[in-house]
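Chemist: Predicted structure and sequence below. I'll ask about it afterward.
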Amino acid sequence: MEIVGLPTPVFCGVDWAEGHHDIALVEAGGKQLAKVRISDDAAGFAQLTALLTEHGDSEDAPIPVAIETSRGLLVACLRATGRPVFAINPPAVARYRDRHSVARKKSDAVDAAALANILRTDMAAHRPLPADSELVQAIAVLARAQQDAVWARGQAQNKLRSQLREFYPAILDAYAQHKHGLCSREARSILAAAPTPTMAAKLTRRRLQSLLKQAGRVRGIQTEAERLHEVFKREYLHQLPQVETALGHQTSALLRQLNTACDNAEQLEEAVTQAFAEHHDAPIIRSFPGLASLTGARILAEIGDDRTRFANARSLKAYAGSAPVTRSSGKSCMVMSRKIKNQRLAAVGYVWAFVSLTRSPGARAHYDRRRAAGDRHVAAQRNLFNRFMGMLFYCLQNGHIYDETIAFPQPSPELAAAAA
């Protein structure tokens, strides 16, 4: 029975593409109100907003929108208007489509209607995109780009190292114990000047000192030059001269890729740390042991600053992948590590937990207890990360900085004596 006087809810589905988007509007009863295709430009967005306004969209009661992506100009403009935007996983849309058609037909218009119907029937089961501030959205862009640059740098280093193993073992021996390996400025400077082992063997001590200075080294230059000179003068197996020259040209090309990757990672790190310092949550996040500006920025980028995004600490832990997941059926019950999670947040979580072992006595004691109880290293780290995420949720919700005595309280002397 329709209640007179109350507006009928309307739901919008958007099937996006590179050059156009299909729009479908559906009412609460399932009737399709509109079906239109818009262009991927300002005129198309104006057409969409006009269509929504025509069907009752207002500032107080915006029409929710479902779309299969959380990125792009269309999503950014929809979020800027303040309306709830739901990013639905494409496999979920495909399964929902099969509920209404056994013929497995598919079209952009059908997908748009399926998205609208998902909100109509199951909106409570999905979460809208968080209402993060503009600053934290910028931090997310920079932090993810910097993390991608670090991964690209690792790939470029591995490619170069694999190439050098074919004909240039001297440079690998020279920097086998270096903290940054081939990514160090000194190694890249020497490789640029001597891309083949024959050229490296001809480097004089004075030339090596000059290269080290160009790379930014200020201490122990003469000693390091002597060490490198001795390494490059050792006896090694060699490729044929023309083959070695060709491999040297290939090495120079790979070195240029590595230089670009290193520069990108450094520049993006500087940008993200500057943006992170401007955010009001930065002092709270940096107060935790094991978190610095870069790792703290990565944490903030993934959890955002919308305080209503996570209902409780358990939701945040599940999102980070630190909380275990239980699979129970009949007499079978298994507790397993969570596979579906925010991979970027989980990656920085293991770094956070590892570094905290030398920064927090309480964290170290907690890790040791888990290891003594039978956990492996990764499981103990994940458990510690899980505990930190609960503390972080509480601190951010209440505006408190980290307190070691509250986070890892020491047992009273009576309890300690009883335990002994």
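Modeler: Sure, I can see it.

Chemist: Please make it C-alpha for all contacts and neighbour counts, starting now.
Modeler: OK.

Chemist: Around C333, count how many other residues there are.
Modeler: Neighbourhood size, C333 [other CA atoms under 10 Å]: 10.

Chemist: May I ask you to confirm that it belongs to a strand?
Modeler: Yes: secondary structure of C333 (DSSP: H, G, I helix; E, B strand; the rest coil): part of a strand.

Chemist: Run through the residues that contact it.
Modeler: By CA atoms under 8 Å, 6 or more residues apart in numbering, the residues touching C333 are T326, R327.

Chemist: repeat for the one 5 residues further on
Modeler: By CA under 8 Å, 6+ apart, the contact set of R338 is A318, G321, S322, A323, P324, V325.

Chemist: Would you mind confirming that the last one is in contact with Y319?
Modeler: No: checked against CA atoms under 8 Å, the pair V325 and Y319 is beyond contact range at 11.5 Å.

Chemist: between the two, who's got more neighbours?
Modeler: Using other CA under 10 Å as the criterion, V325 and Y319 rank with Y319 on top: 20 against 15.

Chemist: Use this one as the comparison:
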Amino acid sequence: MLIARIRLVNRQLKQAHHQLDALTARLIPTEEAEPGQTKQHDVEILASLPGVGRIVLARLLAEAFDALQRRDYAALRSLTGVAPVTKRSGKSCIVVRRQACHDRLANAMYHWARVAIQHDLSSRLKYAALRSRGHSHGRALRSVADRLLNVACAMLKARATFNPSLATQKTSC
């Protein structure tokens, strides 16, 4: 009886993934902007980033649509929880994690950064450098996520997809 339930859940999960892929594919325009040149769309640009899968892509498009349309890096940092909060009082200065953020976006950013450090060399190097300086796992992942948001905003402004060879060249310089 348990095996039948697990098969049902797996089948429903596959159907949900197919529906999500179909919905994001509908967001990609099929017509050309000018003859001979295709205009890069936000969905294609975000999907090209390392670590962005179907769930993270759908979460970004659904929860942070306005900030993505405006290419507002500061708003994206605040919404996703990667922007730190500085608390000052007298001579003390404490930098802590932002609690006032969108929980689902913060979770998506965590997974985006986690997968990016597994598949992207520059993200892996940044994570390793932060960890060697004594940062915690979560703090290092938030810094990687912050860099990824900055790259995403720059790519959206430039209307260009992610090119891993350019990222590797800039890392080695």
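Modeler: The structure has been received and is ready for your questions. Source: prediction; values computed, not measured.

Chemist: TM-score for this pair?
Modeler: Put the two chains on top of each other and the TM-score (TM-score structural alignment, normalised by the length of the second structure) is 0.79; 158 aligned residues with a CA RMSD of 2.4 Å.

Chemist: how much space between whichever residue in the first structure pairs up with S92 of the second structure and T326 of the first structure?
Modeler: Following TM-score structural alignment, the counterpart assigned to S92 of the second structure within the first structure is S332. Taking CA to CA, to the nearest Å as the measure, S332 of the first structure falls 10 Å from T326 of the first structure.

Chemist: and if you look at R227 of the first structure?
Modeler: 56 Å.

Chemist: likewise L345 of the first structure?
Modeler: 21 Å.

Chemist: before we move on, what about L25 of the first structure?
Modeler: Distance from L25 of the first structure to T326 of the first structure, by CA to CA: 38 Å.

Chemist: When those two are compared, which one has more neighbours?
Modeler: L25 (26 against 12).

Chemist: what about that one, which SS state?
Modeler: Quick answer, by three-state DSSP: L25 of the first structure is strand.

Chemist: L33 is in contact with that one, correct?
Modeler: Yes: checked against CA under 8 Å, the pair L25 of the first structure and L33 is within contact range at 5.3 Å.

Chemist: Neighbours of the match of S92 of the second structure, how many?
Modeler: Neighbour tally, S332 of the first structure, other CA under 10 Å: 7.

Chemist: G51 of the second structure too?
Modeler: By other CA under 10 Å, the residues close to G51 of the second structure number 23.

Chemist: ditto for R364 of the first structure
Modeler: 18.

Chemist: Show me what it aligns to in the second structure.
Modeler: Aligned by TM-score structural alignment, R364 of the first structure pairs with R124 of the second structure.

Chemist: For Y110 of the second structure, see how far away the nearest residue to its match once chain neighbours are set aside is.
Modeler: Distances taken as CA to CA, 6 or more residues apart in numbering put I117 closest to R124 of the second structure, at 4.3 Å, once the chain neighbours are dropped. I117 of the second structure sits 11 Å away from Y110 of the second structure, going by CA to CA.

Chemist: thought I401 of the first structure was touching A282?
Modeler: No: applying CA under 8 Å, one finds I401 of the first structure not in contact with A282, separated by 10.1 Å.

Chemist: Show me how to select, in ChimeraX, the buried members of the contacts of R338 of the first structure.
Modeler: Command for ChimeraX that selects the buried part of the contacts of R338 of the first structure, burial taken from 16 or more other CA atoms under 10 Å:
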select :318,321,322,323,324
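
Chemist: would you turn the contacts of R338 of the first structure into a markdown table with distance to A109 of the first structure and secondary structure?
Modeler: As requested, these are exported to a markdown table (distance: CA to CA, whole Å; DSSP: H, G, I helix; E, B strand; the rest coil):
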| residue | distance to A109 of the first structure | secondary structure |
| --- | --- | --- |
| A318 | 34 | helix |
| G321 | 35 | coil |
| S322 | 39 | coil |
| A323 | 39 | coil |
| P324 | 39 | coil |
| V325 | 37 | strand |
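
Chemist: Out of the contacts of R338 of the first structure, which comes closest to L164 of the first structure?
Modeler: Nearest to L164 of the first structure out of those is G321 (CA to CA; 38.0 Å).

Chemist: For the aligned partner of the closest one in the second structure, list the residues it contacts.
Modeler: Alignment of G321 of the first structure against the second structure is given by TM-score structural alignment, with G81 as its counterpart. Going by CA under 8 Å, 6+ apart, G81 of the second structure touches R97, R98, Q99, A100, C101, H102, L105, A106.

Chemist: Quick check: G81 of the second structure vs R98 of the second structure, distance?
Modeler: Going from G81 of the second structure to R98 of the second structure by CA to CA gives 5 Å.

Chemist: repeat for A154 of the second structure
Modeler: Taking CA to CA, one finds A154 of the second structure at 23 Å from R98 of the second structure.

Chemist: got it, and I6 of the second structure?
Modeler: Counting by CA to CA, the gap from I6 of the second structure to R98 of the second structure is 38 Å.

Chemist: same check, this time on Q169 of the second structure
Modeler: Distance from Q169 of the second structure to R98 of the second structure, by CA to CA: 33 Å.

Chemist: try S78 of the second structure
Modeler: 8 Å.

Chemist: for N163 of the second structure, same thing?
Modeler: Counting by CA to CA - N163 of the second structure and R98 of the second structure are separated by 31 Å.

Chemist: Could you list the buried residues of stretch 145-164 of the second structure?
Modeler: 145-153, 155-156, 160-162.

Chemist: Go through the residues you listed and flag which are in strands.
Modeler: Per DSSP state E, strands hold no members of these.

Chemist: Out of those, which is nearest to Q12 of the second structure?
Modeler: A145 (30.6 Å).

Chemist: aligned partner of the closest one in the first structure?
Modeler: In the first structure, A145 of the second structure lands on F385 (TM-score structural alignment).

Chemist: A320 is in contact with its match, correct?
Modeler: No: contact status for F385 of the first structure versus A320: not in contact, 9.1 Å apart, counting by CA under 8 Å.

Chemist: and the gap between Q147 of the first structure and V272 of the first structure?
Modeler: Q147 of the first structure is 11 Å from V272 of the first structure, where distance means CA to CA.

Chemist: do the same with P283 of the first structure
Modeler: 15 Å.

Chemist: just checking, D305 of the first structure touches E134?
Modeler: No: taking contacts as CA under 8 Å, D305 of the first structure lies outside contact range of E134: 10.0 Å.
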